[in-house]
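# Please work out how this folds:
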Amino acid sequence: MRSQGQAAWEVLLPAAAAPARRRGRALQEALREAVRSGRLAAGTRMPSTRALAGDLGVSRGLVTEAYEQLTAEGYLRSDRGAGTWVGDAARSRHGGTHARWAGASAPEVRVDFRPGTPDLSLFPRSAWSAAQRAVLARLPHPALGYPDPRGLPELRQALAAMLTRRRGVVADPERLVVCSGVAQASTLLGFVLRARGLAAVGIEDPGSPEHGRLFASTGLDTVWLPLDEEGLRPEPLAASGVRAVVVTPSHQFPSGISWSAERRAALLDWARAVDGYVLEDDYDGDFRYDRAPVGALQGLDPERVVYAGSVSKSLAPGLRLGWTLVPEALLAEVVERKRTMDLGNPVLDQAVLAEFVTRGAYDRQLRHCQRAYRERRDALLSALAEHLPGTVVSGIAAGLHVIARVPGHYGPPERFLARAAEAGVALRPLEEYGTARPGDGEVRLVIGYAHLAPTVVSDGIRRVAEAVGRE
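As a prediction, the model looks like this:
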């Protein structure tokens, strides 16, 4: 069994020198990365909170909070009366997934740039726990019965007010359905459209393949519809024959573009002309860094746009809480499908989210995440400029990922991705998100950064640069 040593605190000294308002988070990030990288090996006994605080020159409370947070995440383990130790599962959990291009014998993933995951360590455990206590203290017994399949009235009212204020939607609580994220919202709509006789739904190209899989589960085919720099191209849409499309107009996934006003208007004109519907997936509508938020498409025509969102990026995907605003013509069918599917979402979870939103904790969480993610985005841009000069980056003003177009002289895409995987860096090429296969020799990457500390972001790009520079 390893004993504590100088390494247990020397790796944390830079974090201890961070500005006071960031010191706690910096300490947690540094400790987390030390465990991930193996600098603090599994089985290492950590100093007591009092001893480590004295060595670092910080308050004992900061160290206690860091230990508690990382113990909850599995990086550390605490045995009552026996101290705190580095957990056995930390490195295997973070290195267990391999890049698609890596092959069976590739080394473990040290830095995973694949998009789609927020930083789960930012989940507001204390505020969420306070909301839970408040709800359990006052929730009447009858509220624990079978819920309205649309969701608890207090949650629908809270969400409607928040979405009106933050996203510019037309949000009638009576037409808001609480569901298990955007995935269930898509499935509910798919079943309803299939029952109405539709055979296919259009998806953006490039776009999320997950949309196609979700609608396929309801019996609908999918048709890829090409984009340009302004949004969905009207001519292929008109020629496709579909009467329903899924779009991400505020911050298109994965290209990062914001649809132009002309394309938004053209899409709604098309929907009215074919008596069709648009599903707006507002997957990261709350994360804007360098520009004012772009309002949701639904606000322009709530009778043709089905709006869907969730707390998966702002809180945690594991909560399985989301919402959809449904046009009046589809509402009864969507609610009935929701009722027969699962009888509604868990009451306690809904009540806690309602409390969390109404007391202002959700807005505070969004501000906290926004600051953290902006810092990580800036670290990514700096690292790309330093280590892979000539890389053109787009989609940086919003969201949790960027598109990076790496010049061809760094190698053809297959070699680039293979070398990065050998260096322990997981990357996802843009070509996995659509049908286009550019032949210009440049590597186009969709780089997710929200779940990585700034130091990890910089280290990952450095690893890639060193790997692809080898001949």
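# all contacts plus neighbour counts: C-alpha atoms, from now on.
OK.
# quick one: the strands in the stretch 251-400 of the chain?
Residue ranges of the strands in the stretch 251-400 of the chain, as given by DSSP state E, counting those that start in this stretch, are 277-281, 305-310, 322-325, 392-394.
# let's see this one next to it:
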Amino acid sequence: MTENWTTLRELLLPAVGARGRAVESALRGAIRDGQLAAGLRLPSSRDLAAQLGVSRGTVTSAYGQLVAEGYLTSRHGSGTRVAEGIGRATPPAEPARPARQWRFDLRPGLPALGAFPRAEWAAATRSALADLPDEALGYPDPSGWPELRAELAGYLGRVRAVTATAGDVVITHGAAEGLSLLASVVGGRIAVEEPGHPGQVEMLRANGSTPVPTTVDEHGIDVDALRRNGCRAVVVTAAHQFPLGVALRPARRHALLAWARDHDGLIIEDDYDAEHRYDRPALRAVQAMEPSRVAYLGSVSKTLAPALRLGWLVLPPALRATTVRRKEVTDLGCSPLPQAAFATLLRSGGYDRHLRRTRALYRTRRDALLGAIADRLPDWEPVGVAAGLHVVLRLPAGTDDAATSALLAGRGVNAPALSTYATHPPYPGLVLGYAATTPDRLRAAVAEIARITRPGGR
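I've put the predicted structure just below:
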């Protein structure tokens, strides 16, 4: 007779021999001790009898007795379940602290999650899974799925002028893991931009490095300050500095590479949102100018969705073997399934099509935000508007941006202060993300900011 695998459920009970009462006693004890939770569906009498090596009648009799005692419930069509209110009392779980419900959430860093290409991703996943060989379901290559590394090398060369082969690419769980790997491999003092992303500082510290804040001005990172701070590595967001939004000027790029040569230093280029540009052409990656001195970081967190946890490192030759080994001993590599799906999306042109759509979407949202600021807050200057997913709203000199941000937060508007990204910010400001908010909501948010910060005004 064919086994009905759709109802098969395993249940761990002590050896009971052939005695009927032993099955009943074992079940009663497991329920009392909390091993079998309230509401849990038990195996069918046939299944449990086969598992315990007793007759089906023995299990049926035990179930019937425990139903009569109130330990179990039995309904036609829903099987036999452990009754509610039976068993060892457990302390109530501490209630989860509810997430803050913002009326307007303008924090930077999130793309439009509703624009994720679900249909194309599902099709790419089905296609990749159909083509995936059986051996790919074992432990993966810690460097990453070979087909994805090859596709990425071609894509990054095409759109960012990155110089790489598949062998130079390591797939990571987002750019965060890439930075963590480099921090653990390089170690020591690593310069970070000031202002910059607090998360970078935390990751470097957590992986044994010492972050050293280094000033950023309107031309990008101050290389003279970098020369003075004694670091052998630096993290830069050259294409669109976070959070100020400036691009690293050509003279600074050349000076940065000269620093790396003079100090045998490493440039860690975090290219976190270079795909999103509106009023300026694409910039070549710094890595393209001297691949032996630059480790290039990227991910899909700002283009597709952070939930995919897909990123990449393009490494100089001196760091490849050590970084791959570190990746192997920390997590054995990333799952090949999403890697294969992303490789398919790249190969089919679906990723490029998605970026064209979202670039137009984000331009519309940025324009709505800038128009509302010009109308309602004309003396507040937007900075870094030509690219990216956020702007810095420069406030009048002497404004306390932390107090302004707190005032807005009290009225349900999440608008982080620039001072939260720097010990000594260059000016007071608010850092406003716009990618995840519709044009109408952006206009309403700016109107609310104006009402809150300008009592009696428009």
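# hmm, back to that, so which of the strands of the stretch 251-400 of the first structure gets nearest residue 346 of the first structure?
Closest approach to residue 346 of the first structure among the strands of the stretch 251-400 of the first structure is made by strand 322-325 (12.2 Å; C-alpha to C-alpha).
# I'd guessed residue 282 of the first structure sits against residue 252; true?
No. Between residue 282 of the first structure and residue 252 there is no contact under C-alpha atoms under 8 Å: 9.2 Å.
# picking that back up, as TSV, the strands of the stretch 251-400 of the first structure with mean neighbour count and distance to residue 190 of the first structure would be great.
Putting the strands of the stretch 251-400 of the first structure into TSV (neighbours: other C-alpha atoms under 10 Å; distance: least, C-alpha to C-alpha, whole Å) gives the following:
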stretch	mean neighbour count	distance to residue 190 of the first structure
strand 277-281	25	10
strand 305-310	25	12
strand 322-325	26	13
strand 392-394	15	32
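# Redo those strands as TSV? Include distance to residue 449 of the first structure.
Listed next are the strands of the stretch 251-400 of the first structure as TSV, based on distance: least, C-alpha to C-alpha, whole Å:
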stretch	distance to residue 449 of the first structure
strand 277-281	21
strand 305-310	20
strand 322-325	23
strand 392-394	13
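# for the ones you listed, which one sits closest to residue 171 of the first structure?
Of all those, it is strand 322-325 that lies closest to residue 171 of the first structure, at 6.9 Å by C-alpha to C-alpha.
# which residues touch the closest one?
With C-alpha atoms under 8 Å, 6 or more residues apart in numbering as the contact definition, strand 322-325 of the first structure has outside contacts at 171-172, 175-182, 185, 306-312.
# So which of the strands of the stretch 251-400 of the first structure is nearest residue 61 of the first structure?
Of all the strands of the stretch 251-400 of the first structure, strand 305-310 comes closest under C-alpha to C-alpha, at 33.4 Å.
# which residues of the second structure does that closest one align to?
Under TM-score structural alignment, strand 305-310 of the first structure corresponds to residues 294-299 of the second structure.
# The matching stretch: average distance to aligned residues in the first structure?
Stretch 294-299 of the second structure differs from its equivalent in the first structure by a mean of 0.2 Å after superposition (mean C-alpha distance after the TM-score superposition for the first structure).
# what does stretch 366-381 of the first structure rub up against?
In contact with stretch 366-381 of the first structure (C-alpha under 8 Å, 6+ apart) are residues 122, 286-289, 314, 393, 396, 400, 449-450, 452-455, 457-458, 461.
# how about a cut-off of 6 Å?
Here stretch 366-381 of the first structure makes contact (C-alpha atoms under 6 Å, 6 or more residues apart in numbering) with 450, 454, 457.
# Mean distance between it and the second structure after superposition?
Looks like 0.5 Å for stretch 366-381 of the first structure (mean C-alpha distance after the TM-score superposition for the first structure).
# gap between the residue nearest to residue 294 of the second structure when sequence neighbours are not counted and residue 188 of the second structure?
Using C-alpha to C-alpha, 6 or more residues apart in numbering and skipping the chain neighbours, the partner closest in space to residue 294 of the second structure is residue 267 (4.7 Å). Here the criterion is C-alpha to C-alpha, to the nearest Å. By it, residue 267 of the second structure lies 14 Å from residue 188 of the second structure.
# Report the secondary structure state of residue 143 of the second structure.
With DSSP: H, G, I helix; E, B strand; the rest coil as the basis, residue 143 of the second structure sits in coil.
# From residue 68 of the second structure, how far out is the spatially closest residue to residue 422 of the second structure that is not a sequence neighbour?
On the basis of C-alpha to C-alpha, 6+ apart, the spatially nearest residue to residue 422 of the second structure that is not a chain neighbour turns out to be residue 195, at 4.3 Å. The gap separating residue 195 of the second structure from residue 68 of the second structure is 69 Å, by C-alpha to C-alpha.
# same question, residue 384 of the second structure
Distance, residue 384 of the second structure to residue 68 of the second structure, by C-alpha to C-alpha: 72 Å.
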